[in-house]
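# next one to model:
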Amino acid sequence: MTNVRMQDDFYTAVNQEWLKTAEIPADKPATGGFVALVDEIDQQLMTDFKQLKQTDNALLQHFLDYYALAADFKTRDELGINPILPFIARVRSINNLTEYNQGLADWVLSGLPTPFGLSVDADMKDTAHHALYAEAGSLILPDKTYYEDGNQSAEQLLAVFTDMMVQLLQKVGFAPVVATKTVKDALAFDRSLAPFVKSAEEAADYAKLYNPKPLSDFIAQQQTIDFQKLFSRILPVQPDKIIVTEPAYFEQLNELVNDDHFDQFKAWLLVMTIRDWSGYLNEEMRQISSIYSRALSGSKEAKPQQKSAYYLALGMFNQVVGDYYGRRYFGATAKADVEAMVKKMIGVYQNRLEQNDWLTAETREKAIVKLNHLGIHVGYPEKIAPIFEKLVTVSQADDGTLFENTADFIRTIETENFAKLTQPVDRAKWEMGAATVNAYYSPSKNVIVFPAAILQAPFYSLQQSSSANYGGIGAVIAHEISHAFDNNGAQFDEFGNLHNWWQATDLDHFKTLSQAMITEFDGLAFADQKVNGKLTVSENIADAGGLSCALEAAKGEDDVDLEAFFVNWATIWRMKATQQYQQLLLNIDVHAPNAFRANVQVQNLADFYTTFDVQSADKMYLAPDKRVTIW
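Coordinates of the predicted model:
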């Protein structure tokens, strides 16, 4: 890599020394700012938990006991495939849809595969109360677009999936010819679903997921799946309505799941059950069952045993681990500093809204009302969600196994999820653990959440200058605030309800600006493919708003250093990834590739040009009339 000028490729220039030497771990598809931080935290916590065998904290003890079971590969190897055999026998015993419907309630509560999803969540138009949601079944390939004719990566991936599943089926006792036929039938059923499932781009439009329907009409529509019986067995009450996220799928479900196609459907149930549960069995099954996901991501190896055990336990007890991490490693000084930064950023945002020259007074006032209602969560939640009190591990000393505990936990989680239907929405509940290197905005709660794990270098450090911190965590904070006003968030009011609070002329202008952001990113070449501007528009709007607000905040400090601000912005996005992973993200991720998040956004800001003396002949130069500014 020759020396790259900041004026020609800012992202590469800032990160070129790192890009030369960084190596992707064999068990990972990528490395970089976020991923390196995840690795660091994982290692710290794994070391802690290795030393901490016993604790007075009951919830943490249940995590430690479950982690110990996951890490005990000697016992897992001794048990072999035996734990999954009752599940397989259960699927094989079903001969028709009548028998399937008879046991469907128990099937759903067991977390076994179904050609639809059911969940209870806040009603998008009445977020103080819960509603029942019906979702489409999931596909084997990452997105419906993979099923289009001529998609070469789909053919390669399905060949890998077929080989993996034939191996797994033979390991659990299927004859080779039966295993091959079963996988072929399962893939035929999977392909039949694809035309009626939303693509990632379609699913990124939140408002179109809200399609309420009288429950009685939904039940009457479905002739082959007995939802009447299912709902009577799994729900505490029968609600008046159900919210259908993908109506076209459920309009077709009778044609997809019926006795004429039962053999294919049953094959799909078998294949999905074995795929989903093989990772909880012995080492051989764990290794084989990771082949397809590794082909998707380009990872060379499966995760090491101890790391995979930790991830299983973390996935089940994320808030418990987050509570430990937050209380031990996130200090009161950092919490106060970040909270002050969030409040300052909200103040900057309010000022920018007050100065906004394209909103009418009515819409501007309502935007400020929404901003002032924004909830702020920093570090870790004060209390752990009540569900974790019910995840009581039967330890190895009491003859507990990883598989049986997992099955019990899933049943508990599913049962509790449906029980929420009659309970008020817990607006204080976090959707991710404090040990997660991420942040989020919840449109339905109108809250921004910054877990402790992201609140460290390069995003944030008391040792970094204020400008560097604003280019890191400051931009992340303002990014999440901006989600309240992106093309999705803007459709929700200050209480998180799906409700139009815009004047018509303002909304039209906002859509025009959003289209400009789509155009700016759409078609950019990356990893032998192109960026989808529509898929990534909400994140690009949030990046643009976040960076410009953080820049204004940085300029308000006495020690302002705009070079440090922009350099840290490019630093947090550094990433080296496999070609397969980059292409996967281009198809399904609502975020643009990291290099473009760094480069395209700074091209929209006049201060970038003056800070680095970018001239019209430089590759980073973008003509003023092409620059996109929304917030």
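
# C-alpha from now on. contacts and neighbour counts both.
Will do.

# which stretches of this structure form strands?
Secondary structure of the chain by DSSP state E: the strands cover 30-32, 116-123, 126-136, 212-214, 241-244, 375-379, 440-442, 447-451, 525-526, 529-530, 575-577.

# winner for burial among the ones you listed?
Of all the strands of the chain, strand 447-451 carries the top mean neighbour count, a mean of 25, counting by mean count of other CA atoms under 10 Å.

# tell me which strands and helices that one is in contact with?
For strand 447-451, the contact count by 3 or more CA pairs under 8 Å, 6 or more residues apart in numbering; DSSP states H and E identifies strand 375-379, strand 440-442, helix 475-483 as packing neighbours.

# quick one: contacts of the shortest one?
The reference is to strand 440-442. Outside strand 440-442, the residues that touch it by CA atoms under 8 Å, 6 or more residues apart in numbering are 447-450, 480-481, 483-484.

# now that strand, how far from the chain's geometric center?
A distance of 11 Å separates the centroid of the chain from that of strand 440-442, by CA atoms, centre = their mean, to the nearest Å.

# re earlier: rebuild the contacts of strand 440-442 as TSV, extending it with distance to Tyr310.
Below are the contacts of strand 440-442 laid out as TSV (distance: CA to CA, whole Å):
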residue	distance to Tyr310
Val447	30
Ile448	28
Val449	24
Phe450	23
Glu480	29
Ile481	32
His483	32
Ala484	34
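
# from those, which two are the most distant?
Using CA to CA, the pair of those lying farthest apart is Phe450 and Ala484, separated by 15.1 Å.

# would you convert the strands of the chain into JSON lines that also reports distance to Gln222?
Putting the strands of the chain into JSON lines (distance: least, CA to CA, whole Å) gives the following:
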{"stretch": "strand 30-32", "distance to Gln222": "43"}
{"stretch": "strand 116-123", "distance to Gln222": "12"}
{"stretch": "strand 126-136", "distance to Gln222": "12"}
{"stretch": "strand 212-214", "distance to Gln222": "13"}
{"stretch": "strand 241-244", "distance to Gln222": "13"}
{"stretch": "strand 375-379", "distance to Gln222": "40"}
{"stretch": "strand 440-442", "distance to Gln222": "32"}
{"stretch": "strand 447-451", "distance to Gln222": "37"}
{"stretch": "strand 525-526", "distance to Gln222": "43"}
{"stretch": "strand 529-530", "distance to Gln222": "39"}
{"stretch": "strand 575-577", "distance to Gln222": "44"}
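
# to check against the first, give me the structure of this:
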Amino acid sequence: MTSQFRRLPGATRVVLTASASVWLAACATSAPMDKPAAPPQAQPQPSTPPAAEAPSPKPTYGSFGIDTAGMNPAVAPGDSFYRYVNGTWLDKTEIPADRSSYGMFTQLAEEASRRTRAIIEEAASANAPEGSEARKLGDLFASFMDEAAIEAKGVAPLKPELDRIAAITSRKELSAALGDTLRADVDALNTGDVTTSRLLGLWVTEDFNEPSRYAPYLLQGGLGLPDRDYYLVDNPRFAEVRQKYQQHIATMLGLAGISDAEARARRIVELERNIARVHWAQVDTQDVLKTNNPWPRSELARRAPGLDWEAYLGAAGLGQQREFIIWQPSALTGISKLVGGEPVQTWKDYLTFHAIARAAPYLPKAFVDESFAFNGRVLSGAQQLRERWKRGVDITGDAMGEAIGKLYVERHFPPEAKAEADKMVRNIVAAFGQRIDGLAWMSPETKARAKEKLGTLQVGIGHPAKWRDYSGLEVVRGDAYGNADRASRFEYRRNLAKLGKPVDRSEWFMVPQLVNALNSPQQNSIIFPAAILQPPFFDASADPAVNYGGIGSVIGHEIVHSFDDVGAQFDARGKLANWWTKEDAAKFKAAGQALVAQYNTYRPLPDVSVNGELTLGENIADVAGVAIAHDAYRLSLGDKPAPVLDGFSGDQRFFLGFGQVWRNKYREPTLRRVLLTDGHSPGEYRASTVRNLEAWYQAFGVAPGQSLFLPPEQRVRIW
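Purely as a prediction, here's the structure:
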């Protein structure tokens, strides 16, 4: 769920999240937030924590999987289900100083990080053979952890790249330099991944129009801030961020010994502001019909003049590619025009700063501290840089994630967990099939197509069937910056190598140690990494009601992504094609718009509402996912009644299991960024989707007059 899910949240390749830079990703998490009582109003979390923070209490999940100590039974479920389930935890938990948000996903991610550290350090101390995966893992981590060596080298590792930029004298050379920075590090169907600090983003995946082949998708990029609104919206908060961003750029240039840093910084910010002016809004980038624009390579120069496309694509390793899918055509045209029109020197300054910014984690402490001061404190609200070993674990995982995942699965994913999860998936898929059969509003023709698509759904549990080969990755002990650069290029070449080859439908897009889940509409596949298959989401020995409410709702969520506002536009083969009757499509859209209206009323901050249109896909997946999981739980009981445990009925425990996984607290800067750019609603409102389910009203006796009560005709039913 970097969907805390795919898309479950903040990322389709649905993930729970993403960010505009390495440091923003390292300092911020995209997870639901803490808020007091019921909608629509809630107060922001303070952006500055107490000077000395107490350790956050660790939940104890009791005899059947619910952290009852974290509940607040003084709150009526019908007034604020979120606070009823999580109120005491919310009141007592402080966001750790090195985090911009904190919740169940974060807690599990921290545990996965500790486990991963043990795996890496064991590899580092094992005296493994030269060239082995274990040796590479150990050398990657050790190189990053050797601060003394990094300090001694200063900016020397980056100097060759800065010299190449300084030597640019023409627009052809500029275009080639821009092309050399291209990486396949965006996911167009995850809204958090659309903006990149590189001029353009590349996504290599199945072709919308023929899913048996790969296609290269080109996306808008070029921004150092998370979204175009940070540059264009005229309010005091964004104005302050822009001012601090300009100061940050000047400081980074100065640290690298670049002269006239203040003037260069002004020009860079103005250039990025011009780029932002041609960017598409987040909602538009989710409209797959608008974004499906195949362009022959021969048309690039005519439709998007300014950039020297021959030089750009040649340097990017795409010189032989004959066709591209352009995600935001007008943005590409506008960005290309700027390459041809803005002074070459301004572009050189731009390239220089972003080269320094990308290298900052591997440079001396002054660069690290300045990068955190802006990306961590200003953009995310974090108060303290994460410990170096945690950053080292992330960086090593970025380079060789599946090599770590292979060992992680051996140690931390028992076969019985996979077997139990497999059984739950089968039950939830069956429940969804029955739900399709019972839809009164859908015609038999569309039902048949929906069942056909459900029948082709691929499910991955725990880990991929085959592991990635890292034999071609060169790792040099003591070369932290070089290792990161080579790993980035290695991954880029791996993606380019897919072009022209048959699609590998077994490929995973997450590593086992990631706490997240994913749906790929083009593959019609869902993935649940090993690290999410643990409490509070899943415990093979826990009460089934809690498991179905936790991981069951996640499974349902990911299944529904194949049938949400985006997924429903792909057929059983993963092709972007209409399989709906006109009448059924209109009814489906109307239900979606009712959900948009419902979420537009939620106001996490006094001056900012949830964007119901931006979050529609995730909200559909939430409401239908929990409904399907509840159906599956009831089916799993057979004809037997559910036991009452500690005074809670089976249905109550199911909904408690759902509600507790969305515990989360945000610092205000991160919450604002999430509301602007993330396709996931904050946790309170994800949990509050239960107000659309009749079974929840029955379970807790919710009545008119309570804050969450909706008359039956206003409850949104989708799938």
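
# where does the TM-score land?
The TM-score (TM-score structural alignment, normalised by the length of structure 1) is 0.95; 623 aligned residues with a CA RMSD of 2.1 Å.

# could the helices and strands packed on strand 447-451 of structure 1 be laid out in CSV, adding distance to Leu402 of structure 1?
Below are those laid out as CSV (distance: least, CA to CA, whole Å):
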stretch, distance to Leu402 of structure 1
strand 375-379, 31
strand 440-442, 31
helix 475-483, 37
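
# Glu135 of structure 1 is nearest to which of these?
That would be strand 440-442 among these, by CA to CA, at 19.6 Å.

# where does the closest one end up in structure 2?
Mapped onto structure 2 using TM-score structural alignment, strand 440-442 of structure 1 covers residues 518-520.

# what's the answer for stretch 616-626 of structure 1, then?
Mapped onto structure 2 using TM-score structural alignment, stretch 616-626 of structure 1 spans residues 704-714.

# got the contact list for the matching stretch?
Contacts of stretch 704-714 of structure 2 from elsewhere in the structure, counted by CA under 8 Å, 6+ apart, are 38-39, 78-80, 688, 691-692, 702-703.

# in that stretch, what counts as buried?
Buried residues in stretch 704-714 of structure 2, defined by neighbour count with 16 or more other CA atoms under 10 Å: 707-710.

# ok, of those, which one's closest to Val661 of structure 2?
Taking CA to CA as the measure, Val661 of structure 2 sits nearest to Leu708 out of these, at 19.3 Å.

# what about the helices in the stretch 601-719 of structure 2?
With helices called from DSSP state H, counting those that start in this stretch, the stretch 601-719 of structure 2 shows them at 616-636, 650-660, 668-677, 683-687, 694-700.

# got TSV for the ones you listed, with distance to Val566 of structure 2 too?
Supplementary listing: the helices of the stretch 601-719 of structure 2 in TSV, determined by distance: least, CA to CA, whole Å:
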stretch	distance to Val566 of structure 2
helix 616-636	7
helix 650-660	24
helix 668-677	17
helix 683-687	19
helix 694-700	26
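
# turn these into a markdown table, including distance to Pro502 of structure 2 and mean neighbour count.
Putting the helices of the stretch 601-719 of structure 2 into a markdown table (distance: least, CA to CA, whole Å; neighbours: other CA atoms under 10 Å) gives the following:
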| stretch | distance to Pro502 of structure 2 | mean neighbour count |
| --- | --- | --- |
| helix 616-636 | 29 | 26 |
| helix 650-660 | 39 | 26 |
| helix 668-677 | 34 | 24 |
| helix 683-687 | 38 | 26 |
| helix 694-700 | 46 | 16 |
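
# nearest to Met104 of structure 2, of those helices?
Here helix 650-660 is closest among the helices of the stretch 601-719 of structure 2 (CA to CA), at 8.1 Å.

# residues contacting the equivalent of Ile620 of structure 2 over in structure 1?
Taking TM-score structural alignment as the alignment basis, one finds that Ile620 of structure 2 is matched in structure 1 by Ile541. For Ile541 of structure 1, the contact set (CA under 8 Å, 6+ apart) comprises 482-483, 486-487, 514, 517, 630.

# among those residues, name the buried ones.
When the contacts of Ile541 of structure 1 are checked for burial by 16+ other CA under 10 Å, the buried set is 482-483, 486-487, 514, 517, 630.

# between those residues, which sits nearest Thr333 of structure 1?
Sorting these by how near they are to Thr333 of structure 1, with CA to CA, puts Ser482 at the top with 25.9 Å.

# so that closest one versus Pro443 of structure 1, what's the distance?
Ser482 of structure 1 sits 11 Å away from Pro443 of structure 1, going by CA to CA, to the nearest Å.

# for structure 2, which helix is longest?
Here the longest helix in structure 2 is taken by residue count, with DSSP state H as the criterion, and it is helix 388-412.

# in structure 1, which residues correspond to that helix?
The aligned range for helix 388-412 of structure 2 in structure 1 is 305-329, by TM-score structural alignment.

# so how far is that stretch from its chain's centroid?
Using CA atoms, centre = their mean, we find the averaged C-alpha position of stretch 305-329 of structure 1 to lie 17 Å away from the chain's own average C-alpha position.

# ok, now stretch 497-507 of structure 2?
Its chain's average C-alpha position is 23 Å from that of stretch 497-507 of structure 2, according to CA atoms, centre = their mean.

# in that stretch, what's buried?
For stretch 497-507 of structure 2, the buried set under the neighbour-count rule, 16+ other CA under 10 Å, comprises 498-499, 503.

# what's the closest of the contacts of strand 440-442 of structure 1 to Thr2 of structure 1?
The shortest approach to Thr2 of structure 1 among these belongs to Glu480, at 35.9 Å (CA to CA).

# still on that earlier bit, compared with structure 1, how much does the match of strand 440-442 of structure 1 deviate?
Average distance between stretch 518-520 of structure 2 and its aligned residues in structure 1, after superposition and using mean CA distance after the TM-score superposition for structure 1, equals 0.6 Å.

# give the equivalent position in structure 1 for Gln320 of structure 2.
The pairwise alignment with structure 1 assigns Gln320 of structure 2 to Gln238, based on TM-score structural alignment.

# quick one: its match and Leu230 touch, right?
No - between Gln238 of structure 1 and Leu230 there is no contact under CA atoms under 8 Å: 10.8 Å.

# one step back: with the buried ones among the contacts of Ile541 of structure 1 in mind, which one is nearest to Glu354 of structure 1?
Using CA to CA, Ile630 is the member of these that sits closest to Glu354 of structure 1, with 13.8 Å.
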